[in-house]
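Chemist: no sequence for this one, just the structure:
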């Protein structure tokens, strides 16, 4: 089956409407019928500004990179992206076609 893999990049410190942004995105995806989503915290990373964020003893909370991932159909991907745009949430993302199935 043809599906879409959609991944967003954000940090722990990002919030929207009083919630952590990753929770907000997951809740809205679920409300739109997306079959599943996951959030992964990175050990280290850097973004467009080049600042390295790492998990160390001295790292301030909320600075670590997160990835929010979904495998969904194209219409659901467009709907989720439209929701983020309507809320004026600007997140870097990747989207590409994938094959899904069961063995």
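Modeler: That came in fine, so what should we check first? Model, not experiment: these values are computed from the prediction.

Chemist: alpha carbons only for contacts and neighbour counts from here, please
Modeler: Will do.

Chemist: report the contact partners of the residue positioned nearest the centre of the chain.
Modeler: What sits nearest the mean C-alpha location of the chain, by C-alpha atoms, centre = their mean, is residue 68, with 2.7 Å. The contact partners of residue 68, taken as C-alpha atoms under 8 Å, 6 or more residues apart in numbering, are 7-9, 22, 26, 37-40.

Chemist: put this beside the first:
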């Protein structure tokens, strides 16, 4: 299949409707029928605002997070529309990919 490898970048303390944004994205993707997503916590990083984020002892509430998923073009459009409908501003990358399974089963 052809599609996109979409990765959303956020932080643990960013919320939408009393839920971490990363979890909200995963729940919305699930409702849209996306077959899988991966949530990864980063050790440290900085955002567009120049603020440093890390999982160290003094900054535990704000580690960087990534939500990644392989999506068909239609799935990607529907998920991006859902984010726009809810007026969520989240940085993402969206390179084109080919994906599938190596064998039946």
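Modeler: On my side now, so go ahead. Everything quoted here is computed from the prediction, not taken from an experiment.

Chemist: overlay them and tell me the TM-score.
Modeler: Here the superposed chains carry a TM-score of 0.92, computed using TM-score structural alignment, normalised by the length of the first structure; 102 aligned residues with a C-alpha RMSD of 1.1 Å.

Chemist: what's the first helix or strand after the longest helix seen in the second structure?
Modeler: Across the second structure, the longest stretch assigned as helix under DSSP state H is helix 73-85. Following helix 73-85 of the second structure in sequence order, the next helix or strand is strand 91-93 (DSSP states H and E).

Chemist: please produce CSV containing the contacts of residue 68 of the first structure, extended by secondary structure, neighbour count and distance to residue 102 of the first structure.
Modeler: CSV is the format used below for the contacts of residue 68 of the first structure (DSSP: H, G, I helix; E, B strand; the rest coil; neighbours: other C-alpha atoms under 10 Å; distance: C-alpha to C-alpha, whole Å):
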residue, secondary structure, neighbour count, distance to residue 102 of the first structure
7, strand, 19, 21
8, strand, 18, 25
9, strand, 17, 28
22, helix, 23, 28
26, helix, 20, 24
37, strand, 17, 18
38, strand, 12, 19
39, strand, 16, 22
40, strand, 12, 23
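
Chemist: any chance of the residues you listed in a markdown table, with distance to residue 62 of the first structure too?
Modeler: Below are the contacts of residue 68 of the first structure laid out as a markdown table (distance: C-alpha to C-alpha, whole Å):
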| residue | distance to residue 62 of the first structure |
| --- | --- |
| 7 | 19 |
| 8 | 17 |
| 9 | 14 |
| 22 | 12 |
| 26 | 18 |
| 37 | 21 |
| 38 | 18 |
| 39 | 14 |
| 40 | 14 |
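
Chemist: so which of those residues is the closest to residue 48 of the first structure?
Modeler: Of all the contacts of residue 68 of the first structure, residue 48 of the first structure sits closest to residue 9, with 11.2 Å by C-alpha to C-alpha.

Chemist: nearest residue to the closest one in space, please, no chain neighbours.
Modeler: residue 67 (4.9 Å; C-alpha to C-alpha, 6 or more residues apart in numbering).

Chemist: and residue 60 of the second structure, by the same measure?
Modeler: Leaving aside its chain neighbours, residue 60 of the second structure sits nearest to residue 54 (6.9 Å; criterion: C-alpha to C-alpha, 6+ apart).

Chemist: quick one: contacts for that neighbour?
Modeler: Residues near residue 54 of the second structure by C-alpha under 8 Å, 6+ apart: 42-45, 60, 62-64.

Chemist: noted, bye for now.
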